[in-house]
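**Q** how does the following fold in three dimensions:
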Amino acid sequence: MSYFTSLSPIAQAAIATCFTWLMTALGASMVFFFKNINKKVLNAMLGFAAGVMIAASFWSLLAPALEMAENAGNKTPWIPAAVGFLCGGAFLFLVDKILPHLHQGEPIEHAEGISTSWQRSILLVLAITLHNIPEGLAVGVAFGAIAANLPSASEAGAIALALGIGLQNFPEGAAVSIPLRRERLSRAKSFWYGQLSGIVEPIAGVIGALLVIIMRPILPYALAFAAGAMIYVVVEELVPEGQSEAAHSDIATLGTMLGFTVMMVLDVALG
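**A** Here you go, the predicted model:
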């Protein structure tokens, strides 16, 4: 840990997001052991991911954004948080409309984004990749904020965020690779595409860390931006998918409660 703390925030962000990517890969490796994924289990996974992202959005991103704006002498600290939050949602809204993707269980005709002739399996992977962009960005911004030497930006808090994102990436990786196996892909290809969905996290993480270090005044906006992007994913993607079957909706709800609690405890205890 002493070696890790001696690294620059950008290097820390790269390592932390490589960890979250690794957790996605470990989850994707479940395809070598299981042929199918129970719908109740899938709903619980989606709910857990949603809970982690909701808690992280407030405890690790919005609250520090408000505190940083106040410490900077901003008389209206809610403005950077509100503007950044809405811009994060707007960014994911545009990506959602542009990036071709398909949600689990949907026919190919229901693919979203620009029209394409890509295979169904690729579109399914891109749907999860869309989730991972704000996750990597959030971790990167959290580590980049350490360079600003502000009381609310702590290394422990950034590590807690990376741990929380990594925890929910494990079931998310399985939720990608196992359904791909049902699409008649080999186990090796299902694993490859499953772990590949997390490759955007290190990329987004390094970009996020670089931006806040280069342009420190935008830090509260950047934190809130990542929060808005994550909440958009939760409301637009995770909650509807987890609640798609009324008979199993309570499982997703309980998963959300558990995910929120785990992330809250991690952030408060470590941060």
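
**Q** please count neighbours and contacts with C-alpha atoms only from this point.
**A** OK.

**Q** report the secondary structure state of the nearest residue to L92 once chain neighbours are set aside.
**A** Using C-alpha to C-alpha, 6 or more residues apart in numbering and skipping the chain neighbours, the partner closest in space to L92 is A229 (5.8 Å). Look at A229: counting by DSSP: H, G, I helix; E, B strand; the rest coil, its state is helix.

**Q** packing partners for the lengthiest helix in the chain?
**A** Secondary structure assigned by DSSP state H gives helix 155-182 as the longest helix of the chain. With contacts defined as 3 or more C-alpha pairs under 8 Å, 6 or more residues apart in numbering; DSSP states H and E, helix 155-182 has these neighbours: helix 9-28, helix 39-55, helix 120-144, helix 187-196, helix 249-270.

**Q** show me what counts as buried in it.
**A** Across helix 155-182, burial judged by 16 or more other C-alpha atoms under 10 Å covers 155-181.

**Q** just stretch 192-202 next, same as before
**A** In stretch 192-202, counting by 16+ other C-alpha under 10 Å, buried: 193-202.

**Q** spatially nearest residue to G271, not counting backbone neighbours?
**A** Using C-alpha to C-alpha, 6+ apart, the closest residue to G271 is G157 (3.8 Å).

**Q** isn't the one you found right up against S60?
**A** Yes. With contacts counted by C-alpha atoms under 8 Å, G157 reaches S60, the gap being 6.9 Å.

**Q** quickly list what's touching both of the two.
**A** Taking C-alpha atoms under 8 Å, 6 or more residues apart in numbering as the criterion, G157 and S60 both touch 142, 267.

**Q** now do the longest helix of the chain: distance to the chain's middle.
**A** Chain-centre distance of helix 155-182: 8 Å, with C-alpha atoms, centre = their mean, to the nearest Å.

**Q** swap in stretch 239-249?
**A** 20 Å.

**Q** give the other helices and strands that the host helix or strand of A69 contacts.
**A** Following DSSP states H and E, the helix or strand that holds A69 is helix 63-71. Contact here means 3+ C-alpha pairs under 8 Å, 6+ apart; on that basis helix 63-71 packs against helix 78-98, helix 219-233.

**Q** what's the most buried one of the ones you listed?
**A** Of these, the one with the most neighbours on average (mean count of other C-alpha atoms under 10 Å) is helix 219-233, at a mean of 29.

**Q** quick one: that one to helix 63-71, angle?
**A** Interaxial angle of helix 219-233 relative to helix 63-71 (axes from the mean of the first three to the mean of the last three C-alpha atoms, to 10 degrees): 150 degrees.

**Q** second chain to compare with the first, below:
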Amino acid sequence: MSEWFQAQNAVVQAILGGGLTWFITALGASLVFFTRRMSQPLLDAMLGFAAGVMIAASVWSLLLPAIELAEEAGRPGWMPAAIGFLLGAAFLRLADFLLPHLHLDQPASKAEGLHTTWRRTTLLVLAITLHNIPEGLAVGVAFGAAAEAMITGDAGPTLASAIALTIGIALQNLPEGIAVAMPLRREGVRPLKAFWYGQLSAAVEPIAAAIGAAAVLVITPILPYALAFAAGAMIFVVVEELIPESQRGSHADLATSGTIVGFIIMMILDVALG
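**A** Below is the predicted model:
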């Protein structure tokens, strides 16, 4: 019975963690109520910061625990990490190929995915929503892994490390909320509508977090693969979207500095709390 309660608690914790990351995204989007524009150097630095956080989280919070869990189970540590990482990146690539979406500051003619007549606003939101899925999964898998370690008594990710990962992802969601809502506001969209679309992009995170936590608790052997899967999906987002977007303007050095700072902060969070 105690195992059942721990499992249920992990799913609730994952939903709360995903809810926090959603709230911080909404907080970033809420800036449209105060201004139509944001300093481009600052936004580039914040996007770089988000990239650094996600890279560090993928290593310390996801890949290293996946390797450790595999080795404790008597398997080659690299195997689940490599397979899960590849599957996570492949999943995001397939979704990127199929789901209609439009990257920031791109004309409608540059929409990716299957052809559609959906509005530009919808395509912009879908682009960020697609990239928020792995963040929600990462939070859920982390809480599920922590609960599984408590149930079995084995070494593995701790509740503190899951919280550290959630804090890191929440921090980097702030610029993502701004990055969705502010361009819409510049294009003349009303503040409330721009905010609505900005926060909506992260609404998927609590759902993805619940799915991630439940999956690793129901099918325990997939845990190291699930951790690496989330890492692969997150790194895909960093390389395909965040870093190119942060480097697109004339503030590449500032964006790179933001990446370094984000990496260090996430590394400290995970090592200190985990």
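
**Q** overlay them and tell me the TM-score.
**A** The TM-score (TM-score structural alignment, normalised by the length of the first structure) is 0.95; 265 aligned residues with a C-alpha RMSD of 1.2 Å.

**Q** quick one, which of the helices and strands packed on helix 63-71 of the first structure is nearest to P9 of the first structure?
**A** The closest of these to P9 of the first structure is helix 219-233. By C-alpha to C-alpha, the value is 13.9 Å.

**Q** give me the neighbour count for P217 of the first structure.
**A** 14 (other C-alpha atoms under 10 Å).

**Q** map it across to the second structure for me.
**A** Residue correspondence to the second structure (TM-score structural alignment): P217 of the first structure is matched to P221.

**Q** kindly report the same for A174 of the first structure.
**A** By TM-score structural alignment, A174 of the first structure lines up with I178.

**Q** map M45 of the first structure onto the second structure.
**A** Checking TM-score structural alignment: M45 of the first structure goes with M46.

**Q** try I159 of the first structure
**A** Match for I159 of the first structure (TM-score structural alignment): I163.

**Q** mind listing what the residue nearest to G271 of the first structure touches?
**A** Going by C-alpha under 8 Å, 6+ apart, the list of residues near G157 of the first structure reads 60, 142, 267-268, 270-271.

**Q** quick check: the two most widely separated of these?
**A** Pairwise over the contacts of G157 of the first structure, using C-alpha to C-alpha, the maximum falls at A142 and V268, 14.8 Å.

**Q** between the two, which one's more packed in?
**A** Shown here are A142 of the first structure and V268; by other C-alpha under 10 Å, A142 has more neighbours (31 against 13).

**Q** list the contacts for the closest residue in space to the more buried one that isn't next to it in sequence?
**A** Using C-alpha to C-alpha, 6+ apart and skipping the chain neighbours, the partner closest in space to A142 of the first structure is A158 (5.2 Å). Shown in contact with A158 of the first structure (C-alpha under 8 Å, 6+ apart): 60, 139, 142-143, 271.

**Q** take these and write them to CSV, including distance to L94 of the first structure.
**A** Below are these laid out as CSV (distance: C-alpha to C-alpha, whole Å):
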residue, distance to L94 of the first structure
S60, 24
V139, 21
A142, 24
F143, 26
G271, 33
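
**Q** which among these gets closest to T256 of the first structure?
**A** Looking across the contacts of A158 of the first structure and measuring by C-alpha to C-alpha, the closest to T256 of the first structure is S60, at 17.2 Å.

**Q** please confirm that that closest one is located within a helix.
**A** Yes. The assignment for S60 of the first structure by three-state DSSP puts it in a helix.

**Q** E241 of the first structure versus that one, what's the distance?
**A** 25 Å (C-alpha to C-alpha, to the nearest Å).

**Q** excluding residues flanking it in the chain, which one is nearest I203 of the first structure?
**A** Going by C-alpha to C-alpha, 6+ apart, I203 of the first structure has G136 as its nearest residue, at 7.4 Å.

**Q** er, C87 of the first structure I mean
**A** Nearest one to C87 of the first structure, counting by C-alpha to C-alpha, 6+ apart, is F225 at 6.0 Å.

**Q** am I right that the one you found is in contact with P80?
**A** No. Contact criterion C-alpha under 8 Å: F225 of the first structure and P80 do not qualify, at 9.4 Å.

**Q** residue in the first structure matching V204 of the second structure?
**A** Using TM-score structural alignment, V204 of the second structure pairs with V200 in the first structure.

**Q** and if you look at L124 of the second structure?
**A** L124 of the second structure maps onto L124 in the first structure, by TM-score structural alignment.

**Q** now do the contacts for its match.
**A** By C-alpha under 8 Å, 6+ apart, L124 of the first structure lies in contact with 101-104, 176, 180.

**Q** repeat the analysis, applying 10 Å as the threshold.
**A** 100-106, 108, 111, 176-177, 179-180, 193-194, 197 (C-alpha atoms under 10 Å, 6 or more residues apart in numbering).

**Q** looking at the second structure, which of the residues you listed hold up?
**A** Here is what carries over to the second structure from the contacts of L124 of the first structure, by both residues aligned by TM-score structural alignment, their matches' C-alpha atoms under 10 Å: 100-106, 108, 111, 176-177, 179-180, 193-194, 197.

**Q** need the buried residues of stretch 192-202 of the first structure in a markdown table (columns: distance to E237 of the first structure).
**A** Output for these, formatted as a markdown table (distance: C-alpha to C-alpha, whole Å):
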| residue | distance to E237 of the first structure |
| --- | --- |
| Y193 | 19 |
| G194 | 18 |
| Q195 | 19 |
| L196 | 19 |
| S197 | 15 |
| G198 | 16 |
| I199 | 19 |
| V200 | 18 |
| E201 | 18 |
| P202 | 22 |
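
**Q** nearest to S2 of the first structure, of the residues you listed?
**A** Using C-alpha to C-alpha, these come closest to S2 of the first structure at P202, 21.7 Å.
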